[in-house]
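[1] Test case, fold it:
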Amino acid sequence: MMLFFVVGLLVHIVFFASIFDIYFTSPLVHGMTPQFTPLPPPARRLVLIIADGLRADTLHEFDEDGNPRAPFIRNVVMQEGSWGVSHTRVPTESRPGHVAVIAGFYEDVSAVAKGWKENPVEFDSLFNESRYTWSWGSPDILSMFAKGATGNHVFTYSYDADSEDFGAEDISKLDTWVFDHVKEFFHAARNNQSLYSQLNEEKVVFFLHLLGLDTNGHAHRPASREYKDNIKMVDEGVKELVSLFKEFYGNDEKTAFIFTSDHGMTDWGSHGAGHPSETFTPFVAWGAGIKSPQRVAAQRFNDTLLKEWKLEHYKRQDINQADVAPLMASLIGVPFPLNSVGVLPVGYLNSTGAFRAESMFTNAVQILEQFKVKMSQKKEVTLPFLFTPFKLLSDSKQFDILRKARSHIKQREFDEAVLLCKELIDLALKGLSYYHTYDRFFLGTNVLLGFVGWASYASLLTIKSHSGLTRGAGKPVKKPGCLLPCGFVAVGILMAFFLLVQACPWTYYVYCLLPVPIWYAVAREYQVIQDFVTALLTLPPSRLVGYLLACTLGIEVLVLSFFYRHMLTVGLLVFAGWPFITPLWTRAKSISLSWIFFCLLLAVFPLMPVVGREPDVFLVEC
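    Below is the predicted model of the structure:
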């Protein structure tokens, strides 16, 4: 029996590990050619400000006195630039959020657990493509992008990790540190000719990571005075920063500014899930190459935010978080990050039609390059007669769309070219997803076979050991011949050869070969299966149908519990009544009472409020 438990533990570890290979694999591919817009960019430099943990609604709302909580940012929205909501993806954590903004792609979920200070995978980013990048902020965030950059052109200035103290009285000092050191940096640059020359080159990026809001949100909650005061401090800091850049560069109007966040935060002070308070982050852009505010009569969105923020007549342009990377690359004329899957939001660009069309064309070619590499990699490791290409984007289709888009650009039909490029991007992204999940059905089927096989084997052992099924005393027990093990060995060899030919990773061997010994063990218990089926067939039809309905209902309750957790209470209440319909109640009342008590106790938990999105003072004392 101990061997059975050990094997069962190992089998379930394999099942758990398979989740990461099936669903959480890195989307990155390598070997693409860098793509950049051939026309002169509108900006020489870009300032990226990420307020970690800032919610869109808290930034744009009014305070208790009816005044804007962030007056400078609001003035930018109404007088200088363009704005919208940046929609993040789960997991709404700092690492994947910053990677989406700066590198333009969404990391697989498992990357969150692979460390902050080291990159679990190599990826390209806006910083890597820039001529110089200077960054200030948290050491956890800055080191991610400095380590992955080629050459010595990404410079970081960070405070000590011990400064990130959730129990500190004034956590906003983290943001004050950033603004103060940026001022000192530019002041020192006036007396450093080498640094001054570098700062005046083109394709330069300045990155400010502001961690105070995230830390205050965790420590005091987003509705707290500390969090809201931190927003005002950040707003004032951004205002002074803009003045600093205008003064240093002689108001040359060649600086583009981006203000956004990596993720939001629930009222409870948590993040990581997909609630709108976590996925709705602010996005405000202004300066060189960015459109001025666009007045509109009415806008249609599936929320009431515009009315709450009193911005109904200022055009709101929502984007996906990964779309920020191609926008920034386009503004300063650097190659789009190689792994970016963002779609350039051309509505933000204040440039010629030719520049918008060329930028969109570059975006399409850059994503198409990833599609081609992904397809090539999958084709190389798949047997020719088994390879199924993505039919919606054949080679001829790619060539036709690119040819038509280029023709429209030459004929100065820029809007038509942009639409064609968006169509190509949409198809290429679908193709990327297709090849990224190409093996998912194959792996999932094998894991399912293993899981069903193990459940069947465990059930057969239970029936064999604890049921009342008995064979006749004079009935001989047939022993399996050599044909059965030889057959399963042959299946295992064929599967291993199939995986070897396709150069599959070693984990595939585990998932695909595990069902073979499991189902062999099931097949060895064919006599138990035969006895069990015989016993079922001897039952009265009404009783047999009742058992089948009870099993079906139990499975349905389990499925519904994924969507309605209160269904778990229903199932536990049914379990609590089980001793009354069996001889257990008369034979062992103490055990039956214990069973009923613990079932009823567990049934209470699904009815309790969820901790995380809304604070419940009756459940937890803050």
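[2] alpha carbons only for contacts and neighbour counts from here, please
    OK.
[3] Show the contacting residues for the residue of the chain positioned farthest from its centre.
    The C-alpha centroid of the chain is most remote from residue 474, which lies 62.7 Å away (Cα atoms, centre = their mean). Taking Cα atoms under 8 Å, 6 or more residues apart in numbering, we find residue 474 in contact with no residue.
[4] May I have the secondary structure class of it?
    For residue 474, the assignment made with DSSP: H, G, I helix; E, B strand; the rest coil gives coil.
[5] Just give me the residue closest to the centre of this structure.
    With distances taken as Cα atoms, centre = their mean, residue 90 lies nearest the centre of the chain, 4.1 Å away.
[6] Now do the helices in the stretch 251-400 of the chain.
    For the stretch 251-400 of the chain, applying DSSP state H, counting those that start in this stretch gives helices covering 276-279, 305-309, 324-332, 353-380, 395-410.
[7] Ok, the stretch 501-622 of the chain next?
    506-513, 515-524, 526-537, 541-561, 567-576, 584-587, 589-604.
[8] Could you also give me the structure for this second sequence? I'd like to compare it with the first:
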Amino acid sequence: MRGGDGILGVRSSARSPEANSPKIRTQFLGRREKWLVILGVALHAIYMLSIFDIYFKTPIVHGMEPVTPRFSAPAKRLVLLVADGLRADKFFEPDSNGSYRAPFLRSVIKERGRWGVSHARPPTESRPGHVSIIAGFYEDPSAVTKGWKANPVEFDSVFNRSRHTFAFGSPDIIPIFCGALEHSTWNSYPHEYEDFATDASFLDEWSLDQFEGLLNRSKEDVKLKQLLQQDNLVVFLHLLGCDSNGHAHRPYSTIYLNNVRVVDQIAERVYNLVQNYFKDNSTAFVFTADHGMSDKGSHGDGHPSNTDTPLVAWGAGVRPPVRTFENHHHENTVRFVDDHVHDMPTPADWGLNGFERQDVNQADIAPLMSTLVGLPCPVNSVGNLPLGFVNLSKPFKPLNDYSFVLDQIEHLISISDYEAAKMLSENLRSLALEGLHYFQTYDWFQLMTVISLGYLGWMVYLMVHVLQEYTSLPRKFFQNDQSVYLQTNTKKIYFLGCLLMGLVCVILLVEHSPPLYHAYFAMTIFLWVRIFREYRFLRALWSYMLGKEIRYFAKLLAKLLASFIVSVFVLEILVKSFMDRKIYTWIFLIIGVFASVYLQYSMPWGSGLPVFVWLACWFLSIFTLMPAEIPDNTKLVVSSGFMIVIIGVASRYLDMYSRESKFWLSLTHEVQKSKSNIIFLFQVLLVAFSAVMVPLSTYRRTEKQELLVLHQVINWSIAGISIVLPLFSPTGLLSRLTSIFLGFAPAFLLLSIGYEAVFYGALALALMAWILFENAYLHISQTSKSSSSTSAMEDDLILESNERCLRLSDMRIPLAFMVFFNIAFFGTGNFASIASFEISSVYRFITIFNPFLMAALLIFKLLIPFMLVVCTFTAITKMVKVPLLGCYFLVIICSDIMTVHFFFLVRNTGSWMEIGNSISHFGIMSAQVVFVLLLFAVTTLYTKHIQIRSSKRHSRKHM
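    As a prediction, the model looks like this:
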């Protein structure tokens, strides 16, 4: 409730006498702020989807008929082997003894087939990779919103065109492509088989056993045997072992490297089974991988370790090896719409420089398979047929359009000028891909303009709300002009808004625009209508500034410009930090020096507090110099547990013995010692116990043993109990924040694998430095104002019983929050990269593959540092007595300034890593409004009862 000379009191009294009621005032504020939050969530959700319409539209194929090949199929059947998560270098390179891990497939490369590197495109995940291999196109990134499980746009595939498809493998892949396919026979193992604590190569053996069992059953099943003798058949074996072992043990581990040998043996056994069963030499074989694996055991981004996968093809229709007599490197000259050219020389230790290499884009594998088995190319395919792989007497022509160019091609074919026909076909294909790119970006300017105006309108509307509800401006305006908050006639504004929206809707309907286009325009128009509705307030603001003396006006304008420039400068540095996280090292080195120098004005160096702030900031600056790929270091995690205990004990000591110090006055609170001591000791014991459980749980995994049920129960219990305990801790600022810090520490330790556990303690120390700085700033400002004139107190109007109006200098709090919030993003890795999630950190809680629970644990670990930042931010607003929601809205404005910048940095050209990172940067910032809101809702449980201690000497009554 806001009373007295509060903002709402001014507005309500101007509108109606009845509005002075406290009940009415409280309900009004609640409704408006809830409305703003809902509007913000909806706006960011809708606008975040706009990048898919602007940059990455997937064409929906209507009425396009498949093109039947005009040649006899060289193969009756195709065997596709996909080793999930197999890196190209680990497949081709020798081991430490100089022996190659895939002797059979190397013999294929040298004696009967072709080889190369298949270049995947981000996101390098299993579902998009298999879509690219089997369907020949790069899936719409919006498929991630459905968890890579459902098709956002139905597409054609090699499996669809086959007479029958036999598929065996993972339950996460096989049902996606064969679950609704009537002409298919498939099976998958249960999810429980995917245990990261064991060697997962047995999953590959399972797929082989299923295929072998199929051939054995056909000896007694006449119908099955007849089906197997047909043409246009596809056999698909999904081999998940390398992916699971890469996640659990890393791609340089013995288990992963041995799994490479296993898939090579499976390829040999499949080849022998097929040759012995069919005996017609009419089978084509393709061996590849959907994506690779980074050194840290993850994938998803555009790093070569994730995009470079092996490709080996042999059998019917495949060209034999081509020998080269010099260090020859075949550059992949086939480009996709991003004009990306792969140029990775063949390493000498692969031992394959004497055999011609044919690199392909991953989408090129689909037309290759279709050609080999004589199937129409999938109609969604954007792949190019890699002619270096096929051995045909006639050129392949997947064209079916009657145009002048095609007539020329037909003529060239009729006169047997195949080379000229091939060149003309490639030119036409390039034009078709350029047309596809044009279609994908057709509405670029229109949508960019609308979305940009929408973001600008949202920020202006939010700023108007902050000025109206959380500053002293309304009182000053009301004194000069009582018509500022009179109920205005907004019917004309709404009528013009509806008229404009109706006109836009008609135009969009005529152009057959998607429904989301209507949402983009409607949101933008609605926001600007709401802004024009506040024209009386904006007019009063302008008149207020112009009505001041020139000296005062110049001073006010200078303050506004300085605040704006500093804010934008800080936010632009944060934007740059998404590309180079080492920027935070310089930020905290500089902050440490300036903050400690500032503190000496209220806290002498002899107190040790300026030195503490200096060292805390410098300690935190170390972590953004460390590698994003966190190395395993169990001893460091255990040591971090005891460091956390020491920090908690030191904080507890200060809380108990520094109550009367002017430096700690606002941070301490009277507590019931017996109760608080028991809770504190229990929390310390849980942190120490979790540090002990870290090596015990890790030992089981390193020994390739299942995690004991007892260990799982203990770990879950420690994490769960410790999170609840802060709710019962004392309500003093320092007491409650210390309890929150200790409460989340056990869960964070159990989810840590290396130096990120140290980062948790370093972040807490830096947050304490922030609190000390704000405490000193409060002390200095109160001392300076006590000697100033009473007119200078106008800005301290009471909003609520414990709050004052926001001032321009309070902008430092949202900016500091943005810095700490982003260091929580990047302090232990590159959160903006898809591949930064360290899945091995969940193995102390669960080892059986469960994507939803594992993802939940990963997200929870990443949220813990953010929760510390948000709890500290909330406590500081209470200590400084500024409105939390007002500061929250300023945080959202800062976030949206960065969001707009990232919106213009989204790319659909260049390297695939650049494309993926630009999307993730925009997505992270756009979702931050919802993300921060959810964190505030959760942390309110811990911070709503925090009480700030004050004395008569350090407080003054607001008038």
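[9] For the residue nearest to the centre of structure 1, which three-state class applies?
    At residue 90 of structure 1 the chain is in coil, as set by three-state DSSP.
[10] Which part of structure 2 matches stretch 409-421 of structure 1?
    Stretch 409-421 of structure 1 corresponds to residues 413-425 of structure 2 when matched by TM-score structural alignment.
[11] The residue nearest to the centre of structure 1 matches what in structure 2?
    Matched to structure 2 by TM-score structural alignment, residue 90 of structure 1 sits across from residue 122.
[12] Straight-line length of stretch 12-24 of structure 2, end to end?
    Distance across stretch 12-24 of structure 2, first residue to last, is 9 Å (Cα to Cα, to the nearest Å).
[13] tell me, that stretch lands on which residues of structure 1?
    Using TM-score structural alignment, stretch 12-24 of structure 2 pairs with nothing in structure 1.
[14] Give me the buried positions along the helix or strand hosting residue 36 of structure 2.
    Assigned by DSSP states H and E, residue 36 of structure 2 belongs to helix 22-48. Buried positions in helix 22-48 of structure 2, judged by neighbour count with 16 or more other Cα atoms under 10 Å: 25, 36, 40-41, 43-48.
[15] Please apply the same query to stretch 410-424 of structure 2.
    Using 16+ other Cα under 10 Å as the test for burial, stretch 410-424 of structure 2 gives 410, 412-413, 418, 421-422, 424.
[16] how distant is stretch 163-177 of structure 1 from the center of its chain?
    28 Å (Cα atoms, centre = their mean, to the nearest Å).
[17] Enumerate every residue touching residue 14 of structure 1.
    Residue 14 of structure 1 touches 510-511, counting by Cα under 8 Å, 6+ apart.
[18] Check the gap between it and residue 492 of structure 1 for me.
    18 Å.
[19] could you pull out the strands for structure 1?
    45-51, 82-87, 132-137, 154-158, 204-210, 255-260, 280-287, 319-320 (DSSP state E).
[20] Now name the helix or strand holding residue 913 of structure 2.
    helix 912-943.
[21] Over in structure 1, find the residue span that helix aligns onto.
    Alignment note (TM-score structural alignment): helix 912-943 of structure 2 is unmatched in structure 1.
[22] follow-up on the earlier one: can you put the strands of structure 1 in a markdown table and add distance to residue 175 of structure 1 and mean neighbour count?
    Below are the strands of structure 1 laid out as a markdown table (distance: least, Cα to Cα, whole Å; neighbours: other Cα atoms under 10 Å):
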| stretch | distance to residue 175 of structure 1 | mean neighbour count |
| --- | --- | --- |
| strand 45-51 | 9 | 24 |
| strand 82-87 | 22 | 24 |
| strand 132-137 | 8 | 23 |
| strand 154-158 | 11 | 19 |
| strand 204-210 | 5 | 23 |
| strand 255-260 | 14 | 22 |
| strand 280-287 | 18 | 25 |
| strand 319-320 | 26 | 19 |
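[23] Please compute how far stretch 83-97 of structure 1 lies from its chain's middle.
    That offset, for stretch 83-97 of structure 1, works out to 9 Å (Cα atoms, centre = their mean).
[24] and the end-to-end length of it?
    From its first residue to its last, stretch 83-97 of structure 1 covers 19 Å (Cα to Cα).
[25] on that earlier part again, which of the buried residues of stretch 410-424 of structure 2 lies closest to residue 519 of structure 2?
    Among the buried residues of stretch 410-424 of structure 2, residue 424 lies closest to residue 519 of structure 2 (Cα to Cα), at 43.3 Å.
[26] residues contacting that closest one?
    405, 409.
[27] and the gap between residue 524 of structure 2 and residue 446 of structure 2?
    Using Cα to Cα, one gets 13 Å for the distance from residue 524 of structure 2 to residue 446 of structure 2.
[28] Compare those two (neighbour count), which wins?
    residue 524 (22 against 10; other Cα atoms under 10 Å).
[29] Please pull up the equivalent of the more buried one in structure 1.
    Per TM-score structural alignment, residue 524 of structure 2 is aligned with residue 515.
[30] Cool, thanks, talk later.
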